[in-house]
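# Need a 3D model of the sequence below.
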Amino acid sequence: MYDMIIVGGGPSGLTAALYAGRAELKALMIEKAFHGGQMVTTNEVENYPGIIETTGPELAGIMYEQAIRFGTEVKFEEVIKIEDEGDIKKVVTASNMYEAKTILLSMGAKPRKLGLPNEEALAGKGVSYCAICDGGFYKDKTVAVVGGGDTALEDALYLARLAKKVYLIHRRDSFRANKHLQTRVAQSSVEVIWNSGVTKLNAEETLKSIEITNLIENTTQEIPVDGVFIAVGNIPVTELVKGLVDLNEQGYIMTDENCKTNKSGIFAIGDIRQKKLRQIITAAADGAIGVYEAEQYLVEHE
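Just a heads-up that it's a prediction; the model follows:
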């Protein structure tokens, strides 16, 4: 019987593992693939406090070493089922079943992709899904943002402060974003390309240009860019907990500010929960908060 099981080994899960170990809780972190989550797909990290510059894999490695240093157990298995039996929670993998008093859900979210042939190969080499994370690498360069919601417009405005030229490419003839953002974009230097989608990524070792197809006229044009930021939404990894905890319309786990779900003893941390900003540092903060709240739960239920 564990005090806590952490499901997922991204920055929130790794931070939770560290805090749980230091609190001398009997804790287990289960990760299906590799520690670090989306962080390991980031070539350069410049906005994590205390570390001037590093790579995603390097930071993930440091976090992992810290996590296991204080005794948190780690298993690399895929969780296929989670059961809530009141005071006892069960986590089932393909080969084992584990029991715990509390669970921290930290399976994260994955960016929705365009589905282009070389899109994954160019991630971190001109293709990005996070303007705040990677925008600094494109100072005085030419970039494009793909999307029409709040995130896409916010990304375009943010990048306009850094880049030489920003294109905003949207599949329709109007935005879905809030009116204030639309007004700001209209008053900015951002060039909007309507009724169009990116249909090809042209690259050598890194991205060189994008092919854009007008979806009404069925015409194409090639635009030289140094980077393209894809902001067409994220997909929370919550299939495992549908019916177990409350989700919002987008599929994110609903919590209060202390990472508590609607189920007693079950907490959600990191990108998997409903929140505004999804960054390494905010995920790490959730990990610390989640463990603190789980500790309080354990004390109250002894």
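
# going forward, measure contacts and count neighbours with C-alpha atoms only.
OK.

# Do I have it right that Ile272 meets Val237?
Yes: the criterion here is Cα atoms under 8 Å, and Ile272 meets it with Val237 at 6.6 Å.

# Identify the contacts common to the two.
Met107, Gly108, Ala109 (Cα atoms under 8 Å, 6 or more residues apart in numbering).

# Could you report the neighbour count for Ser12?
34 (other Cα atoms under 10 Å).

# Please apply the same query to Leu105.
The number of residues near Leu105, taken as other Cα under 10 Å, comes to 28.

# which residue ranges form the strands in the stretch 151-300 of the chain?
All strands of the stretch 151-300 of the chain, identified by DSSP state E, counting those that start in this stretch, fall at 165-169, 191-193, 196-203, 207-214, 219-224, 227-230, 234-236, 266-268.

# ok, and what's touching the second one?
Going back to what we said before, that points to strand 191-193. Val166, Tyr167, Leu168, Ile169, His170.

# for that strand, which positions count as buried?
Val192, Ile193 (16 or more other Cα atoms under 10 Å).

# ditto for the fourth one
Burial within strand 207-214, assessed by neighbour count using 16+ other Cα under 10 Å, is assigned to Leu207, Lys208, Ser209, Ile210, Ile212, Thr213, Asn214.

# One more sequence to fold, the one below, so I can look at both together:
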Amino acid sequence: MEKVVILGTGPAGLTAAIYLARANMKPVIIEGSQPGGQLTLTTEVENFPGFVSGIMGPELMDNMRKQAERFGAVFKRGWVTNVDFSKRPYKLQVEGLGELETEALILSTGASAKLLNIPGERVNIGRGVSTCATCDGFFFRGKKVIIIGGGDSAMEEANFLTKFASEVIVVHRRSELRASKIMQERAKDNPKISWQLNKTPIEVLAEEKGVTALKVVNNETNKEEVIPTDGIFVAIGHTPNTAFLNGKIDTDETGYIKVIPGTTETNIPGVFACGDVGDKKYRQAITAAGTGCMAALDAERYLEGSSVHDWSVSL
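Purely as a prediction, here's the structure:
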């Protein structure tokens, strides 16, 4: 039986692993199908503190993993298919590993950005295609970019991108936006934002240097059109990676894990959540790492027999 198991190896899971390993808790970290999380799909990361000249996303994740391993964290490759929270120790069914038992569990499985699944999209992530304006907007200073989506997130990211880009083109497959009225008005009042509505993206066009255009179908004429661009931001939402929990933990209506405010504690004692799996607002590497630290400290306190709430009061 393990003291603590961590699911996920993004910034949240790896930070939790570092803290718990240093506390001699010997954490076991289960890597899923994408070790390192979303940062492994990113090229240069310039907004993570401590790296003056930036660092490549995969390198940052590899460094964090090695740091955890240095203190005794154990990494195993597998895929959790079922959980049993009915009694302690908790049981995890892990494809490739069998059954694991643990006294405490940290959920840091993240959230996956929804993609269009069109030709040229996935292969050009990091080469002009992005799912995070806050992360990558700086790289498009003075350039022309497209943002795909019609909800509040798309409008917010379109406005954000105007701080850097010379022009931001909003492409949406419907003639009307889904965003709230106030978010639409902010975007429409921005002189740097133009509109390509009622057009469905069908292909990302790129050359050796990166993205060059987006091919769309005009839904009114049924004809194909090509919109030249230096970058494409896909803003059609995220899906928290919580399906494997099968409803056995409290989530909101969109699947994000609920935690008690001010902690990482879920409704199941000894089960903690950190990173993007419970955060649909910030979704940054540094905020995920911060909650990973919180989850490790909460789990350590729990394993020592103290309530997370007692700890917060004593502080």
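
# returning to what we had before: tabulate the buried residues of strand 207-214 of the first structure in a markdown table, adding columns for distance to Val91 of the first structure.
Formatted as a markdown table, the buried residues of strand 207-214 of the first structure follow (distance: Cα to Cα, whole Å):
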| residue | distance to Val91 of the first structure |
| --- | --- |
| Leu207 | 42 |
| Lys208 | 46 |
| Ser209 | 46 |
| Ile210 | 45 |
| Ile212 | 46 |
| Thr213 | 47 |
| Asn214 | 48 |
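
# between those residues, which is closest to Glu302 of the first structure?
Of all the buried residues of strand 207-214 of the first structure, Glu302 of the first structure sits closest to Leu207, with 56.5 Å by Cα to Cα.

# how near is that closest one to Asn118 of the first structure?
10 Å (Cα to Cα, to the nearest Å).

# Common neighbours of those two, please.
Counting by Cα under 8 Å, 6+ apart, the common neighbours of Leu207 of the first structure and Asn118 are Leu201.

# what about Asp173 of the first structure, neighbour count?
Asp173 of the first structure: 10 neighbours (other Cα under 10 Å).

# tally of neighbours for the equivalent of Glu120 of the first structure over in the second structure?
Glu120 of the first structure maps onto Arg122 in the second structure, with residues paired by TM-score structural alignment. By other Cα under 10 Å, the residues close to Arg122 of the second structure number 16.

# what do you get for the one 3 residues further on?
Neighbour count of Ile125 of the second structure, defined by other Cα under 10 Å: 18.

# which residues does it contact?
Ile125 of the second structure neighbours (Cα under 8 Å, 6+ apart): Leu41, Thr42.

# Reformat the strands of the stretch 151-300 of the first structure as a markdown table; add distance to Val92 of the first structure.
Below are the strands of the stretch 151-300 of the first structure laid out as a markdown table (distance: least, Cα to Cα, whole Å):
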| stretch | distance to Val92 of the first structure |
| --- | --- |
| strand 165-169 | 43 |
| strand 191-193 | 48 |
| strand 196-203 | 41 |
| strand 207-214 | 42 |
| strand 219-224 | 49 |
| strand 227-230 | 35 |
| strand 234-236 | 20 |
| strand 266-268 | 15 |
